[in-house]
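**Q** A structural model of the following input is requested.
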Amino acid sequence: MKEVSVQELKAKIDNKEDFQLIDVRETFEYEVSNLDGENIPLGGILIEADKISKDKPVIVQCRSGKRSAAAIMQLESQYGYENLYNLKGGILAWQEAFDPNMQVY
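**A** Predicted structure coming up:
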């Protein structure tokens, strides 16, 4: 599984690169804090797969990286995605690296 670090994600954001960010946490978690990605909870990831681009890099994130890894495995096996990247360490890693005051559920 391909992964990106929070430092790589921040560089992509800062450089205004064209990519899609998908947050697979539950809506209540997303509402506490998020990185401005599109919220598609893991339970609905296959149902809402049509919202996920196949034409550009897609970074999938959750709290720690476990649910996003599960989402990527499902999408790759069911729909053949090849452009998905797991955010290593999830939003917890982002908080630790860049925003220690960020509330994380």
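
**Q** all contacts plus neighbour counts: C-alpha atoms, from now on.
**A** Fine.

**Q** and residue 21, how many neighbours does it have?
**A** The tally of other residues near residue 21 (other Cα atoms under 10 Å) stands at 21.

**Q** That one belongs to a strand?
**A** Yes. Counting by DSSP: H, G, I helix; E, B strand; the rest coil, one finds residue 21 located in a strand.

**Q** and the gap between it and residue 11?
**A** As defined by Cα to Cα, to the nearest Å, residue 21 lies at a distance of 14 Å from residue 11.

**Q** one more, for comparison:
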Amino acid sequence: MIFKKRGAIIIDVRTKAEYSQGAISGSKNIPLQNINSKIQEIKKLNKPVITCCASGMRSGSAAAILKSNGIESMNGGGWSSLNNKL
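**A** Model prediction:
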């Protein structure tokens, strides 16, 4: 996974409750409804972003929001299947 090799950060856009039930080690939890308010913070990290959620729907929306704000991002899909790929 090329993004990972470039030091990508993983942002899990599920709710805090969902995230607390299991997540990718080292991922950041920023629920989808909060993503717009965190754009500047994410930009400052200056790294590509892989988004994930439960199934890939919310992470797809988050990746699109990040891309539209000039952040290199990709939808990693469901967190458990992404975790298996890493």
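
**Q** Any idea what the TM-score is?
**A** Laid over one another, the chains give 0.77 as their TM-score (TM-score structural alignment, normalised by the length of the second structure), with 82 aligned residues with a Cα RMSD of 2.3 Å.

**Q** For the residue mapped onto residue 34 of the second structure from the first structure, give its distance to residue 17 of the first structure.
**A** By TM-score structural alignment, residue 34 of the second structure lines up with residue 44 in the first structure. Counting by Cα to Cα, the separation of residue 44 of the first structure from residue 17 of the first structure is 27 Å.

**Q** same question, residue 63 of the first structure
**A** 23 Å.

**Q** Now do the same contact list for residue 71 of the second structure.
**A** Neighbouring residues of residue 71 of the second structure by Cα atoms under 8 Å, 6 or more residues apart in numbering: 43, 48, 49.

**Q** out of these, who's nearest residue 75 of the second structure?
**A** In terms of Cα to Cα, no member of the contacts of residue 71 of the second structure lies closer to residue 75 of the second structure than residue 49, at 8.6 Å.

**Q** Quick check: closest non-adjacent residue to that closest one.
**A** Sequence neighbours aside, residue 73 is the residue nearest to residue 49 of the second structure in space, at 4.6 Å (criterion: Cα to Cα, 6 or more residues apart in numbering).
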